[in-house]
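Peer 1: have a look; sequence and predicted model below, questions after that.
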Amino acid sequence: MENLTIEVVKDGNIEQCRELCNELMAFQKSMAVMAPESFDTMTFDTRMKKSYENALASQVIVVKDNGTPVGYVFSTIDNIEHSKNMIPAWAPVEDLTTTKGFYPDWADLPNKVGLLNNLYLRDEYRASGLGSKLFERAMEWLESFDDVDVIFVFVSNGNDAALKFYLSRGFTYSHEVFDGFITAVYKFKNAEPNPR
């Protein structure tokens, strides 16, 4: 861990995160207490690459040890107008009339939101403070958008350590997505009152 670097991907080369993203999906599956088989279709191609390509803006920051990627954080700015009630193919539900989707049913939920999509470090780097550094860098970027007031993070079921991490950093519980398959948390950029 002597030759660690933290680099913002500026050339669009997110392919360097492929292996790490797939490790994250496998980790989430191993932690899941609800529908772990749903993670079988979640990969770099179906999750990160697709989100990166469809976002209004994206940022990927990679941690490297001697030039080898060992962790990353991936954030996006998205217009959710058409995806508020979307059910992805991997979701363990069929009907949103009986369960909540990704976003809360706030009357004033903005169409443009920030998302901290993935934050992952390989095991041996997790107690090093790198996760906090990546989180802080991602939040600086997300909060730099004048027209984005709320940031969401979606935590997979069973990943209690991640949920605790975000709650300890100012995020607030929002709701259970797809009957508890995912927990949604949010944070207002300017500490606005709770809309619920």
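Peer 2: The structure has been received and is ready for your questions.

Peer 1: contacts, neighbours, all on C-alpha from now
Peer 2: Fine.

Peer 1: I'd like to know how many residues surround residue 121.
Peer 2: As a burial measure, the neighbour count of residue 121 was computed by other C-alpha atoms under 10 Å and equals 23.

Peer 1: and the comparison structure, right after this:
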Amino acid sequence: MSTITIEVVTDGNIEPCRVLCDELMAFQQSKAVMAPELFDMMNFDTRMRRSYDHALRTHVLIVKDGDVPVGYAFSSVSNVEQEDLGIPAWAPNQEQEGSKGFYPDWIETPQRIGFLSNLYLRDGYRSMGLGSKLFNMSMTWLESFSDVDLLFIYVSNGNEEALDFYLKQGFTYSHDVFGGFIKAVYRKLEK
């Protein structure tokens, strides 16, 4: 029997997440009920790498079965300015008339915001409590910053299981992004 471990990336090498991130994009595409073809543009380089490179602070956890990566969580902290209120660096430009961007109208800028950007486990590792462990470790990291009092998670359309999980963890539905392609949930932190 292999040993399951969770490692924190401390050297900036997120390359072990490449295949897993691409699997996550394919998983999200398989769940999507709205515009699944948009996921054809999304992969490690366009989503995780781009977001990682643009963030002020990053936290990556990798779940390994022996030496094989089988899951990961990626969290970040970014400074959101007024000009950033529409589309983050990793997102495809999919603005539609009347469609909200990634942040609700009540966001005050500038503001440091924490994000749980990706959480993924391969099939066969999803019923072992690892997702909750990754989520809790990510929240502990995000909540550790005195200058962050707002967290966001963006859930792809069709992934109702993930949306329900985050809502049960104390997040609140905020708004639809790009007319429902993504659901935004948030949690205000008491500081």
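Peer 2: Nice, thanks for sending it over. Just so you know, these numbers come straight off a predicted model, no measurement behind them.

Peer 1: biggest strand in the second structure by residues?
Peer 2: Using DSSP state E, we find that the single longest strand of the second structure is strand 68-80.

Peer 1: comparing that one with the first structure, how large is the average distance?
Peer 2: Compared with the first structure after fitting, strand 68-80 of the second structure has a mean deviation of 0.5 Å; criterion: mean C-alpha distance after the TM-score superposition for the first structure.

Peer 1: before we move on, what about stretch 160-167 of the second structure?
Peer 2: Per aligned residue, stretch 160-167 of the second structure averages 0.2 Å (mean C-alpha distance after the TM-score superposition for the first structure).

Peer 1: mind listing what's buried in that stretch?
Peer 2: Within stretch 160-167 of the second structure, the residues that qualify as buried by neighbour count (16 or more other C-alpha atoms under 10 Å) are 163, 166.

Peer 1: repeat for stretch 114-124 of the first structure
Peer 2: Burial within stretch 114-124 of the first structure, assessed by neighbour count using 16+ other C-alpha under 10 Å, is assigned to 114-121.

Peer 1: go on, stretch 182-191 of the second structure?
Peer 2: If you call a residue buried by 16+ other C-alpha under 10 Å, then stretch 182-191 of the second structure has these buried ones: 182-187.

Peer 1: out of the residues you listed, which comes closest to residue 166 of the second structure?
Peer 2: Distances from residue 166 of the second structure to these, taken as C-alpha to C-alpha, are shortest for residue 185 (7.8 Å).

Peer 1: shouldn't that closest one be within a helix?
Peer 2: No - remark: residue 185 of the second structure does not belong to a helix; assigned using DSSP: H, G, I helix; E, B strand; the rest coil, it is strand.

Peer 1: and the residue nearest the centre of the first structure?
Peer 2: Among the residues of the first structure, residue 117 comes closest to the average C-alpha position under C-alpha atoms, centre = their mean, at 2.0 Å.

Peer 1: residue 166 of the second structure sits in which helix or strand?
Peer 2: Using DSSP states H and E, the secondary-structure element containing residue 166 of the second structure is helix 160-168.

Peer 1: what does the helix or strand following that helix rub up against?
Peer 2: From helix 160-168 of the second structure onward toward the C-terminus, using DSSP H and E, the following helix or strand is strand 172-177. With contact meaning C-alpha atoms under 8 Å, 6 or more residues apart in numbering, strand 172-177 of the second structure is reached by 99-102, 104, 167, 182-187.

Peer 1: nearest to residue 39 of the second structure among these?
Peer 2: Of all the contacts of strand 172-177 of the second structure, residue 39 of the second structure sits closest to residue 182, with 11.9 Å by C-alpha to C-alpha.

Peer 1: helices of the second structure, start to end?
Peer 2: Counting by DSSP state H, one finds helices in the second structure at the ranges 18-31, 50-54, 130-143, 160-168.

Peer 1: the shortest one: average distance to aligned residues in the first structure?
Peer 2: Plainly put, helix 50-54 of the second structure ends up 0.6 Å away from its match in the first structure on average once the two are laid over each other (mean C-alpha distance after the TM-score superposition for the first structure).
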